Every structure is written in structure tokens, then in C-alpha cells.
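Q: Okay, predicted coordinates and the sequence, questions at the end:
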Amino acid sequence: MTQDFLIIGAGIAGLSAAAELAQLGSVTVLEAEAHPAHHASGRSAALYEPRYGLPPVVELSLASEAAFRAMPGILSDRGLMVLAGADQAAEFDRDVTGFHLDRIPFAQAQAMVPILNPYTVAQVAYGVHAWDIDTDLLLQTHQKRLRAAGGALLTRARVRAITREAGHWRVVHEQGEVTGRTLINAAGAWVDEIAQMAGISPLGFTPYRRSMARIPAPGGHDVSRWPMIFGCGESWYAKPDAGALIVSPAEEDPQAPHDAWADDMVLAEGLARYEERVTEPVTRLIANWAGLRTFAPDRVPVVGRDLRQPDFFWLAGQGGYGFQTSPAMAGLVVDLLAGRPPGVGVALADRLSPERFA
């Protein structure tokens, strides 16, 4: 049976779009791995901070808030804190303005995070407008909606070949083949590879590695109510996670698409930057991992029909903002494929369109 929509990639972008598109027609999602969200979506810091990112990303994030609020249990309070050293005044000012934060006294910050080092933290800013995202619950919700509407999710279905036959897409994968009228490329770090397989010109996406370490709660503190903490200029970040703390060097090292792993030296350098601002040293790691954050050349997501082949649809380049933009992004996908005015506005839809690379 020919599907109305074939989606390659079951990360947050592909699954959220699939759940919405299943209301319009038949949908099949192909995922190369054994379970959804194996790569970038499964390695997210899971934060909804709507002021985080370039202006188009911020617009998408702000447009997503109502949908998040309508889903019980998806968001929970976290807050955001930025720390700066004495030599980081300019970077600190940019973070305060960009994140819409309030400058606070060190004593107030230390009351929230007792391990802050008074000798190395010169300025602190804070905002309540950041929330944890229950990413597992969100992904499960999309899968349930997809299946309830008759859609299908095929795992271990790595794509082997894509051809265009009689006005339809024929996709051969590890378990067989499937045909569809519209092919949606939500393949994360592999989007350009999928495009080339389909005979579509790649747009020049670059995956960037970001490493992460989980460390025990510093000093045995209860970290559950600590905010997300950024080193000024996003030079590192730390976030409570299941009774421990995850710390990232926030690196952006270009990589070929692959199942990423943390770079030990980069991780050590990032942990050193974190340690500089706190009083508790890192004595051991519980675990470490890495993910690939994939960006278009202009670092703005790409959502829309390919200029030369309109039945090939780009849903790519979310970078590190896939979860927090996913409701608005999925809504835009449906609006564009249904041929109706985009709910996020024509101006924003145009800024995300692949036509800008024509």
C-alpha cells in the first residue's frame, strides 16, 4: 500500500511530525536503529529555554510553549543560571541580554547552588524561564498518537536505496521496501546522505559533536532543585539529572555522521572549566557519552519542500534545539504539506524554507 507520507528518521523531529501528519493521511516512519531517538534526541540536555538560539529558533521555541503546557507532565521547573569570571564582562552582558536574565548577588546564587566558588565567580545572572522536558514521555506520547491514528514505526529499517517511480518514492530498507507520495527527510546527521540517495542535491549540513559526563552529586548535595548552569558564553554547562549532575564542555567539533562518543581530552578540558567555578572537584565519572548536533550552513533549521523536487520534504538542521522547537516545527510541517497558511507565520516559514539555498 502506498503511504501518503514516508518519514526517514525517528528522532524528535520525525516522530512529532509523524504524530501530526497521521491526522492527514497514512504515515510510515523508518528508523535505522533498534529504537527511536537513538542518536541526538536520546542524548539531549532536555531543557526548554525559549530564548536559547538564533532568532528563528527563538521564534519556534516561543511558539511551542502552548503545546508543551497542554501536555501534562512534559515540563517541570528548572531555572537557568549563568556564571562569569572577572574577565568575561562582555560575554556576560550578551548572555544576560540574550537569555533575558536578571543579575543577582553572589550570595543569592550561592544559596541556590552552594558549591559556587566566591573567588572565581565574579558575576551571576538568573532566570526562572527554563524548564526540564520529560523527553521520554514526549517521545512516547508521539508514538502512541501515531499508532492510534493507524501510522507505523519501523525500527531496524536502515535505508538502502531510494528511487522515484511513477510519481512515487520507493524506499528499500533492511526489512523490505515501502512506497510513498511524499518523502520527509528527518534523518538528523544523515540528512544530506539521504538526499543524495534520493537524487536530491545536498544542502551542506554539518554534524558537530557535543560530549557529556555524568558525575556524582557534588559534595553529596541534593541537586534536584539546582538550576541549569551555563559557563559564560556557553563555555560549559551543568544540569541536575536523576540525583547526579551532567556536565558538558559544550564543544562543537565537526564530524562525519556516526554513532558519536565523547572525546576524553575535550571532556577533561570542559570539566576543568566547570571546576574553576565551583568548590567541589570532580573525582570520578559515572558515565560519559556524546551526540551530534546537526546544523545547516546558516545554523537555522530547514523545513519545507525541496525547490526542484516538491515531493521531497526537508525537516533538518535542528541543531541542539530539536526538543524545544518540536511542537511548532511539527505544526509547520503539517501546514506546509496541507497547503494552508503556516501557524508560525509566513515570514518565519520563509526563513526556514530550503529555497534560501537555491
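A: Received the coordinates, thanks. Numbering: from 1, shown residues only.

Q: CA only for contacts and neighbour counts going forward, please
A: Fine.

Q: Okay, buried residues for stretch 232-240 please.
A: For stretch 232-240, burial by neighbour count (16 or more other Cα atoms under 10 Å) applies to Cys232, Gly233, Glu234, Trp236, Tyr237, Ala238, Lys239, Pro240.

Q: next, the one to line up against it:
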Amino acid sequence: MHYDVAIVGAGMAGASLAAELAADMSVLLLEAESQPGYHATGRSAAFWHETYGGPDVQPLSKASLSWLATPPIEVGAGSFLSPRGAITLCRSGERDKLQAFADSFAANGLSFEWLDRSGLDQHCPGLRPDWTLGLREPDCADIDVAGVHQAYLRMAARRGAVLHCNAALTSARRGGAGWNLETRHGSFSAQVLVNAAGAWADEVAAIAGVRPIGITPFRRTIIQLRFDRPIPRTLPLTIDINGQFYFKSDGGDGLWLSPHDETPSPPTDAAPEELDIAIAIDRLEHVVEWQVRQVSHKWAGLRSFAPDRLPVYGFDIADPDFFWFAGQGGFGIQTAPAAAKIGASLLTGKSAAPMIENIDAARYAPARFT
């Protein structure tokens, strides 16, 4: 069968785009693994945090909030969010850094609640004395990532999209009607090839004979810890202004912790390094007075960034039948609804949906790299 669109990658990016497109186009979804969402999607820290990714990503996160909080009736699910809250911390003498962070979002209309030490103690008990100031974002929420991903896959299937797993792309060549595709699952053809391959985005471009953009995968480590005392389940997402750590309650009596590492990596099945785990624990011990008793779980995932750290949505400047939908870093989950609407609008030529009508999609276009 010949398809209007073939999407390489069935993680959150590919699944959400397939769901948006399938009402108007025939869609083929190709997944290299035995199940969708095995890599970045399945290893997310699972939160919606409006300032995550910076001021140029914030419009995507803000636009996605209503879909995640109150999904359309067609989705058949309740809210994918649960309250968490977030605090960005700084030490004594670092107020200027915190102020600069707040100022960077002023044009986006964001305001923050400033917390002194007594305010920090109310939200995050057990901080060491030198952590004296914070910015609180009460709207931060946990995301049911698996729920969102499965909802998009179900929607795509209901609308007629066809998913093939174990279908790694091995060849993409131009034919009379677009692309002739060879995969480990068989042969297919499509008019437009969409690159939603995450860490493998540049590799997919190379297979198709398209110039890579320079999307680089970075390893990110997360560990689950137990302590000498229960950790409050209401503990907010807590972040260092210098980007040295973040942690939040795991929903039980423990903690999810990351050293906020970004180690360049080949596209692979990422695994945590013992050194990164040790660094994470050491950094945490300089923040809180809790005593670590056990590392109960550890994992790593890949976050992929374009050179300017913004996502890439749009047709390749040199090949109008090759569409980039990649470079979504660690914010691809919380921006998925808006990103999928942008991608669908560009691919179908339809007017932008109300969710994204105030977003300048051109800032995310591949043309910016030429």
C-alpha cells in the first residue's frame, strides 16, 4: 500500500503526529523496537514544567497544558496531570542568577512566587542552611506519560494509521510517487517521509540522503532513592538554578533524582553510569540533610537537541518531501499536543488549530540551519 505519510519513530513525537494526521491522510508509523516508546518516551521524568526548555519552548508547553489537563472527549480519558509544583533554588549570594531567570520569562507573561528560607522550609523541609531563596511555580504537574502515549496511539489507530514494530528503516530511496522504503519488517512507499526518530534523527536523514542537521543525543541519568526518613509525597520538583540537579517525590516515600547530566552519546539503548549515580548522590547530600539508605532503581535515557536547543518542525529546505519532527530534548512530552498540531498544520496545509494560532512556528523550521 502507498501512504500519504510515513513516520519513522512511534514514540511520543511520532504517535502524537500520527494521531493528528490520520483524520486527513493515510499514515504509516514505523517503529524500530518491538514496542513504541521504548527509549526517551518510556524514560521520562514525567512532569509538565512551564519554564522547562527556556522562553522559546514555553509557548509550546503553555499551549499543550489544556489538552493534557482536560483531554478532548475523543481521547476517552481524564486528566493526564496531577499537582506537583516546582521550586528553583539558589544559595546565598546567587539572587542575581534567580532574578535573571525570572526576567528571561517576563516577555512571556510569567510571574513567580519568591520564597525566602521560611517559605522554602514549608515546601521542601530538610534543606541545608546555605539554600536561602527560591522561585515557586505552583502550576507544575506530574504527567501520566504512558497514558498520554497510549491515548495518541489509540487515536491514531482509530483514525486509520497503521503501526509496524520491529521495522527499523534500512533504506529510503526516491521513486515515482515519493519514497520507496525498506525496513526490517518489509517494503513500503509514501509520498512524504517524516523523521520523528529522536536520537536517531540524523541517522534517518542520512539513510534518506538528506543533510543531517546536527541533532545530538545526550544521556540523562535518573535514580530512585530511599532515605532514613519518609520523603513527603507533596515534595515539589526541586531544581538548582545552576543546573546541577533536580529531584521530586516518587509518589511513595522516596525520591527521583537526576544530576542534570548531559553527556553526548551515540544513539543507543542508554544505561546509567556508576560515576553519574555517585555524582548525583554527592550533589544531593550538599542540598538536603536526609541520609541516603538505598538506591532502589536507576535508569538513563537520551535527550536529543538541535544545535540551538529548539525543536525542529518542518520540511527540509532541500527536500520538500522530507519532514523534520525531532530535536525535542527533554520537553517533548510536555509539548507534544502543540507540537503535533503544528506538524499536522504544516503537513496538511490546513489553518493552524486554535491551540497554536498564536505560536510562530517559523522559529522551529529547519530553514534556520541553512
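A: Nice, I can see it. None of the values given here were measured: they were computed from a predicted structure.

Q: Any chance you could compute the TM-score here?
A: Here the TM-score for the pair of chains, by TM-score structural alignment, normalised by the length of structure 1, is 0.95; 356 aligned residues with a Cα RMSD of 1.7 Å.

Q: Inside strands: which ones of the buried residues of stretch 232-240 of structure 1?
A: Tyr237, Ala238, Lys239, Pro240 (DSSP state E).

Q: For the counterpart of the second one in structure 2, list the residues it contacts.
A: This points to Ala238 of structure 1. Residue pairing (TM-score structural alignment): Ala238 of structure 1 is matched to Phe247 of structure 2. Phe247 of structure 2 makes contact with Leu237, Thr238, Ile239, Leu255, Trp256, Leu257, Ser258, according to Cα atoms under 8 Å, 6 or more residues apart in numbering.

Q: for structure 1, which helix is longest?
A: helix 322-338 (DSSP state H).

Q: the longest strand in structure 2 is where?
A: From DSSP E, the single longest strand across structure 2 is strand 292-305.

Q: In structure 1, what range does that one match?
A: Under TM-score structural alignment, the match for strand 292-305 of structure 2 is residues 282-295.

Q: Give me the buried positions along that stretch.
A: Those would be Val282, Asn288, Trp289, Ala290, Gly291, Leu292, Arg293, Thr294, Phe295, for stretch 282-295 of structure 1 by 16+ other Cα under 10 Å.

Q: from memory the fourth one sits against Gly42, does it?
A: This points to Ala290 of structure 1. No. Here Ala290 of structure 1 lies out of contact with Gly42, judged by Cα atoms under 8 Å, at a distance of 10.0 Å.

Q: joint contacts of those two?
A: Residues touching both Ala290 of structure 1 and Gly42 by Cα under 8 Å, 6+ apart: none at all.

Q: Any buried residues in the very next helix or strand once past the longest helix of structure 1, and which?
A: As assigned by DSSP states H and E, the chain's next helix or strand after helix 322-338 of structure 1 is helix 346-352. Of the residues in helix 346-352 of structure 1, Leu348, Ala349, Leu352 count as buried by neighbour count, 16+ other Cα under 10 Å.

Q: Any idea how many residues pack against the closest residue to Phe247 of structure 2 other than its chain neighbours?
A: Nearest non-adjacent residue to Phe247 of structure 2, counting by Cα to Cα, 6 or more residues apart in numbering: Leu257, 4.3 Å away. Counted with other Cα atoms under 10 Å, residues neighbouring Leu257 of structure 2 total 25.
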